[in-house]
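S.K.: generate a structure from the sequence data that follows.
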Amino acid sequence: MPGAAEKRLELQKILDKLKLFCASSLGQDLVDKMDFLRERQIIEARLEETTEAVNALKIYSDIPLGGLRDIRDAVSRVNRGGVLEPEDLLAVSDTLRCARKLKLFLQRMEEGLFPRLKGLGLGIIPQPGIEEKINISIGEDGEVRDSASPGLARIRRQISDLQLGIRERLNAIIRSSEMQKYLQENLVTMRGNRYVIPVKAESKGKITGLIHDQSSTGATVYIEPYSVLELNNELNRKRAEEKNEIERILRHLSAEIGFRSAEIAQTLEILAYIDLIAAKGKLSTDMDGCAPRLTSDGSLYIRDGRHPLIPKDKVVPISVPLGRDFNIIVVTGPNTGGKTVALKTVGLLCVMAQYGLHIPAHPSSELAVFEQVFVDIGDEQSIEQSLSTFSSHMKNIVDFLPKVNSRALVLLDELGAGTDPTEGSALAMAILDYLLKRECRCVATTHYSELKSYA
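M.R.: Now for the predicted structure:
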């Protein structure tokens, strides 16, 4: 989760954009769990995964993740002995089909170019048997198919035959010239899962049978003639058998999934992770990103870096070397001259890389691996604490100064501003002196002439 520095640099907007490229809520959940990485090997691995995704998108146009659904709750339920509804089973089938197709896609990818993606594919365990059984048993509309079991098919044939027999008998009644004068309408309808005919209230004694309902006006009663009473009873018995058979089928399918729940859960984790990798590749492609080289001496050189939240046709690229000839850069210029944007660009690109994301910069760009990033930027005035802009900035800076070391990146916007220029300049110089001794990497902006001369 983004910390204070990431929030000030608006990393969340980048992560929100990343979510839009995810194919499922599974990938989006992993975006929410992304964190600032500090180990060089892990960062390099994440960047390499992103690079593989970019290359895959170039060669194959897409990474097939269609049908990926969040079935974690369904897998958990069957693992505890629960029974899934048809809609849940369809979601499981869709996801298993996605897993099967993705594994085949990864197996067919060109050797040598995608070692990390192909390695992830080895952990995907297809379940073609379960997938096929669900597809045979459950229709796209969520109805359990006749093909789910011979017993269900037989019961449904019996139900169909009974319905036909009941309708034939009732149609014979409503076609009878003698009976038509007693009917409100010449039709067969249903009341309480039983076939009935609409009879005029004043003629209800003319047709022997059971009254199941009447109209809101009382003008019509719905009668089940005795001639179809036993057929209706048999029909309801068969419907109960159908319901029991459907429940048995759902229990059986759920048990099959439960038996393989550990393998399915493992596959689901891998699918979610590949969804995240693919999204990172799409984000990189969208912003013309690249994987920076990670240095081992704490230096960085951003070449033609662009702020990723500024439209491409309006952004001004910047190049920033830091950590070799000098550890601190003081950026000067007039207000609205782009100092803060430059500062944010440096910080955001460094943080993005340590989240495993490509950065919008020249491919020859180099970045350090920082343990911490400290940022004082924008108007942090606190009304609740009755702090002035200057005081709130100073409080923020004083809070993080003791934590600064040689593996920290410090970003200070308008250092010393908001108070008497002479005092502000002196304080700013003292802070920069302290940071210089701590051997951190620092970028500070200012419009104080005294600070320009000091730098």
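S.K.: CA atoms for contacts and neighbours, from now on please.
M.R.: Noted.
S.K.: correct me, but Leu250 touches Val83?
M.R.: Yes. Leu250 is in contact with Val83 according to CA atoms under 8 Å; the separation is 6.5 Å.
S.K.: the structure of the following sequence is requested for comparison with the preceding one:
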Amino acid sequence: MNAKGIQTLEYDKIKHRLATYVQTEMGQKLVAQLQPSSNIDEVNHWLAQTSDGADVFRLKGGIPLATLVNIKPYLKRLEIEASLNAKELAAVGKVLRATSEVKSFLRQLASEELKLEQLYQLGDQLETLPAVSKELLVAIEGDGHVTDEASPLLKSLRQQISVTESTIREKLADYTQGKAAKYLSNAVVTIRNDRYVIPVKAEYRGQFGGVVHDQSSSGATLFVEPQVIVTLNNRLKQQQAAEKEEIRRILRELSQKLAPYTKELAQNAQLLGQLDFINAKARYAHDLKATLPLVSSANDVYLRQVWHPLLDQKTAVRNDIAIGKDYQAIVITGPNTGGKTITLKTLGLVQLMGQSGLFIPAFEESRIGVFSNIFADIGDEQSIEQSLSTFSSHMTNIVEILANLDERSLVLFDELGAGTDPQEGAALAISILDAVGAKGAYVVATTHYPELKAYGYERPETINASMEFDEKTLKPTYRLLIGIPGRSNALDISLRLGLDPSIVTAAKQLTSQDSQDLNQMIADLVSKRHDAEENAIEFKQKLRAAKKLHQELSSNFEAYLKQKEHLLETAKKEANEIVAQAQVKADEIISDLRQLRLAGGQNIKENELMDAKGQLNALEQPLHLQKNKVLRRAKAKKDFHPNDDVLVKSYGQRGVLLAKVGNHAWEVQLGILKMKIDEADLEKITAAQAEPKQKNVVVRSSKTSHVSPNLDLRGKRYEEAMTEVDRYIDAVLLAGYGSVTIVHGKGTGALRQGITSYLQANSAVKRFEFAPPNAGGNGATIVYFK
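M.R.: A predicted model of the protein is given here:
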């Protein structure tokens, strides 16, 4: 990429800002090496990494990375079998710990099914080396201190050193705190030449014996090692030497263990630097409020509400800039200080950012191209030393640009042709633009020459543009108007400054009306095109959302069909199991009937047959229709009402509903009998199903009936006893008994009173009375039926 253009567009300032977000030396190196690419695959790859980083930053606050130094020089020393010092090993250990933390973090993101295009691939390349990492963590602290746990010998030596130092201080305390303190210039213990000493007044040097290691600058104080601690100091020196030797051995051993993994460690450091770089790009994009650009292989650039990244976001004016689709050349005209130059720099710098894999300061759905080179001739580059005028310096730069551009280049000219005779300058500007167009390159040029306005209309794939000017305030708005040539606004400005209105009116009459009408027409077309671009982006977003919704609905419907089929299969299996069980039960009942027929012949009673039939009918499984609207409506037609004809399924007999008793039970008239029947045992009979004549129910009494003529309720609770009485009365009526005895006992009388009330309300009871005294008295009741 053209170095001069990059410098002119202030690309390095973007890199300096990006560098403030980096935490590792490897990341700093990547920022320093950052250059825009002209390879579309590489640009897309870089942008995908930044997009991953932005997603992680938004959801998790970024990839967890500590401050790391560049360990590459240390690894080179390991490769030549040199040993690293403690701080260097600590730096390698931090890289290994960071590797484990990042790998674990990315593994957690994967388990949460966060979709990332590039980060998982980088994470897979990290090598954790757990065994070596653990040893380093135990032996070396983050600041390079070798811990006591590095080896048992080191721990023992440090304990010995501590004991020796404590003994020395105790000995010296006798001098600093005892009677000998008067011989000291200061009652403190200090160190000289790595040996413990005390400050002694020069005139008392002979009081302590030992060795003099140093003296004060005035000579009044001597630093003396008393004779009593010379041996202790010697021992301390030996122990400290042994400690240093053990530390060197530990560092040498750890270095040897790391040496086989220099390639893995170098790769880890590089990958962590790259992840740090991605983190930095994401954080910078967040603070800049930048967005991911689309990349056009056809160099169809459309920047929506783009602003210059080095300006304050709150005050920077946003503009729509488009080039490449309908035109490859833009000629911007208009007065000075209107924002033409900043517009050129914005386009160039934003393109450089996008081609470097950075998010751009523009609204979403913006498009960038991938240019082979971006040339810029912006600003006054006159040089006194080189004897170059403004015109000459510009022309020198333009000559170099024309010599190096191709059909995929973007060229930015500021004040093209300025600095010389206006007529010649305009002609030269037109020729230069034609030369750029002949090579098929993309060009944006600013100029004051009115001749270039006509050039924008006449040349194919070329359009005029200008910077908006507020006629009321006579100030520029810095907004770019594509398709509208710039106006000098000299007449309006002159009028507001006090020029005679008649002079201004005369000047306006000399201005072509056709030119004014054309400007208005072009302005309308540009406005409509902008609206169309915005609508297209909105429709694309809605279409994408609709497709996503359709895909989700299709997926859910397919899952529903599979679940429905599975439930049907399960229901069929369960139904088959129920049928099989019912068949077995039915076979048992039929077998019992056969045994009764063989045993009793014609003596099989009607109630026995009714009970057997009731058992068969009970095998039927009721359907649950609550969730099916169609079945609910069908069930509603079978709701029971008083006077409905019903079939009592357990007895196989028809009857008439009298009244509802309880939530799910009815009183049913069966011939001369009135019985309480559960709804589940009833089936409604329609008029068409009812027979013209109901056959009489024949009930025969028999001493061989299985129903006992006596019912004993003693010891039972009230509710249980009353339920049993109700069932017993129904059974004896079906058996044809004329009378029965109910034994309820005397007790509190509550059960006797309840039975009495029940018998009084039962229409099948003719009369009832207490049993004779010799048969239980008022502890039993004899019941007579009609």
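S.K.: could you get me the TM-score between them?
M.R.: Superposed pair, TM-score by TM-score structural alignment, normalised by the length of structure 1: 0.92. Supporting alignment: 454 aligned residues with a CA RMSD of 2.3 Å.
S.K.: where along the stretch 351-455 of structure 1 do the helices fall?
M.R.: 389-400, 421-438, 449-454 (DSSP state H, counting those that start in this stretch).
S.K.: so the closest residue in space to Thr337 of structure 2 that isn't next to it in sequence, which state does it fall into?
M.R.: Closest residue to Thr337 of structure 2 in three dimensions, ignoring its sequence neighbours and counting by CA to CA, 6 or more residues apart in numbering: Pro476, at 7.5 Å. Under DSSP: H, G, I helix; E, B strand; the rest coil, the three-state class of Pro476 of structure 2 is strand.
S.K.: ok, which of the helices of the stretch 351-455 of structure 1 comes nearest Glu366 of structure 1?
M.R.: Among these, the nearest to Glu366 of structure 1 by CA to CA is helix 421-438 (21.6 Å).
S.K.: list the buried residues of that closest one.
M.R.: Gly424, Ser425, Leu427, Ala428, Met429, Ile431, Leu432, Leu435, Leu436, Arg438 (16 or more other CA atoms under 10 Å).
S.K.: same thing with stretch 2-22 of structure 1?
M.R.: For stretch 2-22 of structure 1, by 16+ other CA under 10 Å, it's Pro2, Ala5, Glu6, Arg8, Leu9, Leu11, Gln12, Leu15, Leu18, Lys19, Phe21, Cys22.
S.K.: what's the answer for stretch 84-98 of structure 1, then?
M.R.: Within stretch 84-98 of structure 1, the residues scored as buried using 16+ other CA under 10 Å are 84, 86, 88-98.
S.K.: and Val375 of structure 1, which of the helices of the stretch 351-455 of structure 1 is closest to it?
M.R.: Comparing the helices of the stretch 351-455 of structure 1 by CA to CA, helix 389-400 comes nearest, at 8.3 Å.
S.K.: mean distance, that closest one to its aligned residues in structure 2?
M.R.: The superposed helix 389-400 of structure 1 is, by mean CA distance after the TM-score superposition for structure 1, a mean 1.1 Å from where its aligned residues fall in structure 2.
S.K.: give me the helices and strands touching that helix, please.
M.R.: When contacts are defined as 3 or more CA pairs under 8 Å, 6 or more residues apart in numbering; DSSP states H and E, helix 389-400 of structure 1 packs onto strand 372-376.
S.K.: the strand it packs on vs helix 389-400, what angle?
M.R.: Going by axes from the mean of the first three to the mean of the last three CA atoms, to 10 degrees, strand 372-376 of structure 1 is angled at 170 degrees with respect to helix 389-400.
S.K.: relative to Ala445 of structure 2, how far out is the residue nearest in space to the middle of structure 2?
M.R.: With distances taken as CA atoms, centre = their mean, the residue of structure 2 nearest its centroid is Leu59 (5.1 Å). Separation of Leu59 of structure 2 from Ala445 of structure 2 (CA to CA, to the nearest Å): 43 Å.
S.K.: go on, Arg169 of structure 2?
M.R.: 83 Å.
S.K.: looking at the two, which is more packed in?
M.R.: Ala445 (26 against 15; other CA atoms under 10 Å).
S.K.: what lines up with that one in structure 1?
M.R.: By TM-score structural alignment, Ala445 of structure 2 lines up with Ala444 in structure 1.
S.K.: wait, doesn't its match sit right on Leu411?
M.R.: Yes. Between Ala444 of structure 1 and Leu411 there is a contact at 5.8 Å, judged by CA under 8 Å.
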